[in-house]
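> Structure for this input, please:
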Amino acid sequence: MKLLTKAQFDKLLDNGRLQAPLKGTEGELDFAPVVKLFNAYGAGTWLLTELDPDEPDMAWALADLGVGCAEFGTVSLSELAALKHPLGFSLIERDRNWEASAPISAYIRASQEAGHIIDHLPAELRPAQTL
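Below is the predicted model:
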């Protein structure tokens, strides 16, 4: 299975293009995650919000590697895709049924409190609208 559908890749790239001129400013956009990737055979969850338009292999994501502290930063899609089980199949999969219910800031706050990604936020943590 491909990590991203074409529609997800395009949305992540569009988000990255919108974010690029605002990166590092107080005007940064708070996108809802576009896709959830996970390690089907162990620890590891990533909620991707955007791609770097100059380097579209690099995604901005909330990453939880199962060590008790999720972190927002960049991750290489090709490195995730290269992670293989000893029998040769991909370790990282896309959650086909997951859909974001809040902007990434809500997932970051919830993960800081819980020590891991909370991928189904309770209603009180969801804002009225997301980008």
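
> From now on I want contacts and neighbour counts done on CA atoms only, so please keep to that.
OK.

> Which residue ranges of the chain form helices?
6-19, 77-82, 104-114 (DSSP state H).

> gap between the biggest strand by length in the chain and the chain center?
Determined from DSSP state E, the single longest strand within the chain is strand 55-64. Averaging C-alpha positions (CA atoms, centre = their mean, to the nearest Å) puts strand 55-64 7 Å from its chain's average.

> now the other sequence, so there's something to compare against:
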Amino acid sequence: MEWTKHIRPTDLQQLIINWEEQQPLKGTRLENDYEPVVKIFNPVGAATFLISECDNEGLAFGLSDLGVGSPELGYISMDEIFSVQLPGGLTMEQDIYFKPKQTLSQYADEARSKGRIVA
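So this is what the prediction gives:
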């Protein structure tokens, strides 16, 4: 659970709440379309992730953009995101100034049309 030290505690709590609320609704028409809770980015590159929910083990759901022009919705490991070794000893970072303006699916639609996440 090393990845948890990279996310503000209140945001981590909300990610887990969203995950727990969503699980019984997955695959139904009642599934929630949350606003992303956190934006994670590569401070020296183009990768960006908008995460709306996460379990206690670090399995997250969100919008991933590796900077190659094909953002996609899906599951990702928070351990994987934060294990990336960047130049100069840097790591991926949470954008503490990020304030969502739309739901995750709206960000995904926009990202598909532009070829990248705009957030």
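
> of the helices of the first structure, which approaches Val34 of the first structure most closely?
Taking CA to CA, helix 6-19 is the member of the helices of the first structure nearest to Val34 of the first structure, at 6.6 Å.

> residue range for the closest one in the second structure?
With TM-score structural alignment applied, helix 6-19 of the first structure matches the range 9-22 in the second structure.

> how deep is Lys114 of the second structure tucked in, by neighbour count?
13 (other CA atoms under 10 Å).

> How much space separates it from Gln22 of the second structure?
28 Å (CA to CA, to the nearest Å).

> Select, out of the helices of the first structure, the one closest to Val35 of the first structure.
Set against Val35 of the first structure and scored by CA to CA, these come closest in helix 6-19, at 7.1 Å.

> re the thing from before, could you pull up the average distance between the match of helix 6-19 of the first structure and the first structure after superposition?
Using mean CA distance after the TM-score superposition for the first structure, stretch 9-22 of the second structure ends up 0.4 Å from its aligned counterpart in the first structure, as a mean over the superposed pairs.

> in the second structure, what residue sits furthest out from the centroid?
Residue farthest from the centre of the second structure, counting by CA atoms, centre = their mean, is Gly88 at 23.7 Å.

> okay, now the nearest residue to Trp60 of the first structure once chain neighbours are set aside: neighbour count?
Sequence neighbours aside, Thr74 is the residue nearest to Trp60 of the first structure in space, at 4.5 Å (criterion: CA to CA, 6 or more residues apart in numbering). Thr74 of the first structure has 17 neighbours, counted by other CA under 10 Å.

> swap in the one 10 residues further on?
Here the number of neighbours of Lys84 of the first structure (other CA under 10 Å) works out to 12.

> residues in contact with Asp57 of the first structure?
51, 76-78 (CA atoms under 8 Å, 6 or more residues apart in numbering).

> if you set the cut-off to 10 Å instead, what comes out?
51, 74-79 (CA atoms under 10 Å, 6 or more residues apart in numbering).

> Repeat that for Glu28 of the first structure.
With CA under 10 Å, 6+ apart, Glu28 of the first structure has these contacts: 18-22.
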